[in-house]
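J.: my questions concern the predicted model and sequence given below.
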Amino acid sequence: MSQDSYHPPAKKFKPGSPHSNPNWRGAMQPGPRKQPVPIDQQRRGLPIYQARAQLIGQLRQLESAVIIGETGSGKTTQIPQYLYEASIGRQGIIGVTQPRRVAAISLAARVSEERKTELGKLVGYSVRFEDVTSEETKIKFLTDGMLLREAIGDPLMRRYSVVILDEAHERTVHTDVLFGVVKTAQRKRKELGKLPLKVIIMSATMDVDLFSQYFNGAPVLYLEGRQHPIQVFYTKQPQSDYLQAALVTVFQIHQEAPSSHDILVFLTGQEEIEAMTKTCRDIAKHLPDGCPQMTVMPLYASLPHSQQLRVFQNAPKDHRKVIISTNIAETSITITGIKYVVDTGMVKAKKYNPESGLEILAVQRISKAQAWQRTGRAGREDSGICYRLYTEDEFEKLEKMTVPEIQRCNLASVVLQLLVLRVPNILTFDFVSKPSQDSLQSAIEQLDLLGAVEKKEDQLILTPLGKKMAAFPLEPKFSKTILISSKFHCTEEILTIVALLSVDSVLHNPPAKRDEVQAARRKFISSEGDHMTLLNIYRAFKNLGKNKEWCRENFINSRNMMMVLEVRAQLRDICIKMSMPIESSRTDTRNIRQCLAHGMFMNAAELQPDGTYTTVETHQLVSIHPSSFLFHCKPACVIYNELLHTSKCYMRDLCVVDADWLFEAAPEYFRRKLKRTKN
């Protein structure tokens, strides 16, 4: 993989001014959209195809390997097939993990198409709350979180003969834990004389020494990629408003480039993307004759699946496709036709502070590795151009690699999973990148407060409640809330609320129809907060026979609502297996809110005399998010689902509770808090 082709010499451009690149005109000669190439021919045309025989020969001999291949080399779709075709790992399943469900689903669909089989037969996928596999499945794409859950039931991973950990450079918390779990399974299978487990780590970035060392010096195999040359442009001055700079850049390209050249823009989240999509569509309507038509498509995780799939389709003749995406499009998925990438240099990521106990979703700068990942999207099929909406100096100051998620997130779920996996000592677990002792201790304290763990002879063990909590594929606070709901006689309602909070938002809020949205929602709004409002919406949806037309009229995402039904059914099944009584509180909402307070007491905030809110745990100043149904209210005490940090720290998904309920939930915890405040 030649570095020269991937890191082209920097050129400068200034949003809003004509391009200063002398080669610009030459790079934009009109060209028709390419005709689709037959699938077999596409497979043979991938850079990895040249290395097929050599690769199979090496992988047959090795028990662990690290494979580096540039984005677009074909490694994710082809290596599982090469292994299968060469009868390597046919004794079990070839599992391929992905950090994101969209990637797992679209890759499985692509590979089953290449193998000319029905999805769910030879090739299948498994993501949270959705399993499309069968007894015949031999190549299985799954999210890293799903493989981790499977390992809880079977730590030796007996069903798998090969595990491919793909997109390892993304360093999601589940991938990092899987490294340790897979390494242990591989060692134990060897010791017990069982069928060996082959482990393949795949990454698109060069920084893989860490992975190789971790797997006892596993060989690193480099795939020569055919990454097409990409020109990179930086801005001359720092941009104070990256959204405005992105908008200007998109229309500058649109007015000069041929319509067959599509654009991919990286923004940070759903609200930004929806607003930018609307603005682009509005401006495109009023462009002079002679300008191509513009087809603008948003792409983010909570978008209905059918709308996500639209981005893979070609735009109509004389239309340019403009995709406005989160970092979901950074890896794994190939969107055809992309010639231009507009990189704002920003991403929304979680940061956890164990001292304050705050997990905050904040907009921050990307790393250099992410910047190159984004740039690579422009050269998948042809030469491309990437506009970075930051200066070259700003680029040089970026961190080299993204900080692994395990070092910046709340580890309560991770610790719970490791305890179920019977890890003897959490503090000495073999992490690739060790989280801080403070983070691990903070997670243990949280689980202790929730009643999930206890110390016995200096050994941390799960309580009977903790074992039950681990059976749910949920954050510990939600598992606990479900498990105590029978005490409050409202399990039916709590299952609904937790299911609603576990899927992407069921509320569809098109900015252009704000007044219509508000009018439609008025009849569901509860003065007791967002949880109760969502419960009202769910009940209406169910009573009206799960009607899609009703969803459209009330701006409800019908696919996500159907997902809520599936999630709820699965959670209910887990409760039934535990012989939990499942009751409904009907019209009484007090005990539902009481139950939520008992499960989520660590996420509470109180109104101060000056009209602001502070969190009960750390006295952090917080505000009610504008999307909350309580935005114009000032309840004395609330619990929230998460904190989001943009211009200030916002609470999302709120429920009005009584301060006394919080004290009842964890008297010792709140006594300690009061003591600290007085001191």
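T.: Great, that's in hand. Numbering: from 1, shown residues only.
J.: could you use CA atoms for every contact and neighbour count after this?
T.: Fine.
J.: state the distance from residue 118 to residue 136.
T.: 11 Å (CA to CA, to the nearest Å).
J.: please apply the same query to residue 216.
T.: 34 Å.
J.: for burial, what's the neighbour tally of residue 470?
T.: 23 (other CA atoms under 10 Å).
J.: how about it, what does it touch?
T.: With contacts defined as CA atoms under 8 Å, 6 or more residues apart in numbering, residue 470 is in contact with 416-417, 420, 476, 479.
J.: just name the closest of those to residue 190, please.
T.: Residue 190 has its nearest neighbour among the contacts of residue 470 in residue 420, at 22.4 Å by CA to CA.
J.: surely the closest one is in contact with residue 468?
T.: No: applying CA atoms under 8 Å as the test, residue 420 and residue 468 come out as separate, 10.2 Å apart.
J.: which of those two has more residues huddled nearby?
T.: Set residue 420 next to residue 468 and count neighbours by other CA under 10 Å: residue 420 wins out with 20 against 17.
J.: how about the nearest residue to the more buried one, chain neighbours excluded?
T.: Distances taken as CA to CA, 6 or more residues apart in numbering place residue 152 nearest to residue 420, at 6.4 Å, with adjacent residues excluded.
J.: right, and the helix or strand after the helix or strand hosting residue 443?
T.: Using DSSP states H and E, residue 443 sits within helix 437-449. The helix or strand immediately downstream of helix 437-449 is strand 453-456, counting by DSSP H and E.
J.: put this next to the first one:
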Amino acid sequence: MSEENNPAETAEVCAEDVDCPGEEAFGFGDDLELNQFDGLPFSSRYYKLLKERKTLPVWKLRCEFEEALVSNQLVIVSGTAKTGRSTQIPQWCAELCLSAQYQHGMVVCTQTNRQQAVDLALRVADEMDVNIGHEVGYTIPLETCCSSDTVLRYCTDDMLLREMMSDPFLEHYGAIIIDQAHERTVSTDILLGLLKDILLQRPELRVVVLAVQPMTDKLLKRYGSIPLINLEASCPAEVVHSSSHNKDYFYSALRLVLEIHRAKEDGDVVVFFASDEEARCAQSILQREGTRLGADLGEMVPVVLCPGQGGLLAFLTKQPDSKTSRRVFLSTQQGVDMCWAIESLNFVIDTGVQKKMVYNPRIRANFEVLEPISQCQAGLRKQLSGPTEESQLPAENTPQILESNITPTALFLKRMEIAGLGQCDFIDRPDPEGLMQALEELDYLAALDNDGNLSEIGIIMSEIPLEPQMAKALLASCEFDCVSEMLTIAAMLSAPSCFLKPPAGLSHEAVQCHRKFQHPEGDHFTLINIYNVFRQSQREQYINSEKWCQDYFLDHSALKKAEAIRSELTDTLNRIELPISDPSFGTRTNTLNLKRALLAGFFMQIARDVDGAGNYFILTHKHMAQVHPHSGYGAQSQKLGLPEWVVFHEYTLSENNYMRTVSEMSPQVFIQMAPLYFFYNLPPSESKEILQGLLDPDGNRKRKDEKQKAASLSSEAGSGCAVMPQSYDRCVIQ
């Protein structure tokens, strides 16, 4: 970072009004009446907020941080959100870049949660006395609030990764802050792995990593002699621990809430549950129980703390409506960083467990597990239990890269190799089996060439912000003239589910409403029906689309998000100059072409009803599954029966091993679209033999004879069976 300095461009004084080494060279100086970022006079609110900022724990270490940033490429800061690290450190980095007149770039700060990125950007713009979207902005999926004047930008970690597609060495930035590194998301881990190489290529770049122990210890071992700045935050809240070994942890936590409320002690309560479903269930129970409590205890207001809620920060900082009112915030691990804003928080109840989805690469499916939280997570929740309790918890969060489908990660890293970046230096290397399965899947999708590098199709797939299988299906739709419909399917499956869970007693009405949209060809086609009717309701002046969604038990916000995703995907196809066909949904040709395009991407996800009773055999891993009850086939099965062959979007290991988003497909179309080298690698089964018979009727009879002859020879000679050749033609859609 250059040490050129403009005397007029200086910042606030350090917390203790002492000189920091290097501050003159980097523009760290006395307060001025003019804002150094926009040249306008400071408002009175700026000075009010500045007074509050100086009380934050991080401010005491400002001089130490600035000195470390001047002298080192990489600085690690250990501390929780309550220290003010996520708001102050990015501002100090912006001052550093300003002192160099941005000749090395601007500042970006990553977050693992999109709403957190927005809330922090709004707060920092307020503190810096500038307009949001100008000097301070944010970028989250489907929403950008920035301009050419932006010098400090908050964004989600996955959005910064996507930027690397066009700027692999992140040359647009002079300082990069990786916040919440301890969350160990896939995107954050990849950023940390790639930044190690980028720092070698760009000696002027500054990187700050914000995390908590034991992640900071792991980073120190990884990077060697680099500065570590420790922040400590006071914790006035009383923490009540509900042991994770208690099978009744859910109701134990609710009983603790009621006991606290009956004790009439002041303050709000936060309860950490294992999942969002538990938090919503707890809200319903507490609302019901609250009506039975005496009026003398005051009102109890249960609130689900969901990270995606807009305007949540203002609500959290607001005091309760009355002295007798108590708010009970019901959260999961994703809501931890928002709890710093609850000024009236006095009690934390921690169940000590979490529910998470873990990917099994062998069967290409997720399964839900209930497991204890880590000591790191417990510490973040202000869990100050004794050594006995802590020893029962794992030391750190499990990296998501070890539990996720890493096929999209493999595709991205292959793209980065083309851009000139070296191998990603993973903090924790992905499981070799998962990595091999990811590369195999990319090969099946024709995303790799014969040398294992990205093919032309792979390069185009990496440009599309979708899972590789869906990206391939969208590319295939360009050849089959059904792009408009496939864009809708991709958008609806990328957005949250559009089906609302009906209130108690209205389940039958909801099923009847949803049945009106059902398409006989399957759930993918039903999603197109829903989207098209929703768009029509928006165009009709006399229809209120929100009310229409409510009447049909559909989620308006989910459909609006699908609309935004579809628009983004359309822009992407236009940018890479792929053709977009006119809509022709409902015609026989369009239906067939849509199935072809779907199978071009999802040929690995086919199943056959083996007994006519809805017990489906999945050909890729020989598991049995059933259609999810919310599927259109679930509602139609008694009247119309279930299709024999289906393609599905998602398979989850659960009590009934459900397939979600299921559509009928023809085995003939599957044979046409699936690569032969994938087909012949399918494990042996009756279903495979049926398909093989369709592929080569005469040869199938001959192979049966040869198999019987080989078996008899094998029994006589004691030799094994022959191995199928592995070299076959690739998929029709290249």
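T.: Ah, there it is. Values in this document were obtained by computation on a predicted structure and should not be read as measured data.
J.: need the TM-score between these chains.
T.: Remark: TM-score between the superposed chains equals 0.84 [TM-score structural alignment, normalised by the length of structure 1]; 620 aligned residues with a CA RMSD of 2.9 Å.
J.: follow-up on the earlier one: which residue in structure 2 aligns with the residue nearest to residue 420 of structure 1?
T.: Counting by TM-score structural alignment, residue 152 of structure 1 corresponds to residue 165 in structure 2.
J.: what's the burial count for that match?
T.: Neighbour number of residue 165 of structure 2 under other CA under 10 Å is 17.
J.: quick one: it and residue 211 of structure 2, what's the gap?
T.: Counting by CA to CA, the gap from residue 165 of structure 2 to residue 211 of structure 2 is 26 Å.
J.: just residue 163 of structure 2 next, same as before
T.: Note on residue 163 of structure 2: its distance to residue 211 of structure 2, by CA to CA, is 23 Å.
J.: what does residue 665 of structure 2 give?
T.: 48 Å.
J.: which residues in the stretch 1-150 of structure 2 form strands?
T.: 74-78, 106-111, 136-140, 143-145 (DSSP state E, counting those that start in this stretch).
J.: the first one vs structure 1, average offset?
T.: When structure 1 is superposed, strand 74-78 of structure 2 averages 0.8 Å from its matched positions, counting by mean CA distance after the TM-score superposition for structure 1.
J.: repeat for the longest one
T.: Superposing on structure 1 and averaging over aligned pairs (mean CA distance after the TM-score superposition for structure 1), strand 106-111 of structure 2 comes out at 0.9 Å.
J.: give me the angle between that strand and strand 136-140.
T.: 50 degrees (axes from the mean of the first three to the mean of the last three CA atoms, to 10 degrees).
J.: what range does strand 106-111 of structure 2 cover in structure 1?
T.: So strand 106-111 of structure 2 is aligned with residues 93-98, judged by TM-score structural alignment.
J.: buried set for the strand or helix carrying residue 710 of structure 2?
T.: Assessed by DSSP H and E, residue 710 of structure 2 sits inside helix 697-717. For helix 697-717 of structure 2, a neighbour-count test (16 or more other CA atoms under 10 Å) marks 700, 710-711 as buried.
J.: same check on stretch 178-189 of structure 1?
T.: For stretch 178-189 of structure 1, by 16+ other CA under 10 Å, it's 178-183, 185-186, 188-189.
J.: return the residue of structure 2 aligned against residue 480 of structure 1.
T.: So residue 480 of structure 1 corresponds to residue 472, using TM-score structural alignment.
J.: who's in contact with its match?
T.: With CA under 8 Å, 6+ apart, residue 472 of structure 2 has these contacts: 445, 461, 600-601.
J.: same deal with residue 112 of structure 2?
T.: Per CA under 8 Å, 6+ apart, neighbours of residue 112 of structure 2: 156-157, 179-180, 183, 185, 188.
J.: ok, now with 7 Å
T.: 156-157, 180 (CA atoms under 7 Å, 6 or more residues apart in numbering).
J.: ok, residue 128 of structure 2 next?
T.: Contacts of residue 128 of structure 2 (CA under 7 Å, 6+ apart): residue 46.
J.: look up how far residue 63 of structure 2 lies from it.
T.: 19 Å.
J.: repeat that for residue 418 of structure 2.
T.: For residue 418 of structure 2, the distance to residue 63 of structure 2 equals 41 Å [CA to CA].
J.: next: residue 127 of structure 2.
T.: The value you get for residue 127 of structure 2 to residue 63 of structure 2, if CA to CA is used, is 19 Å.
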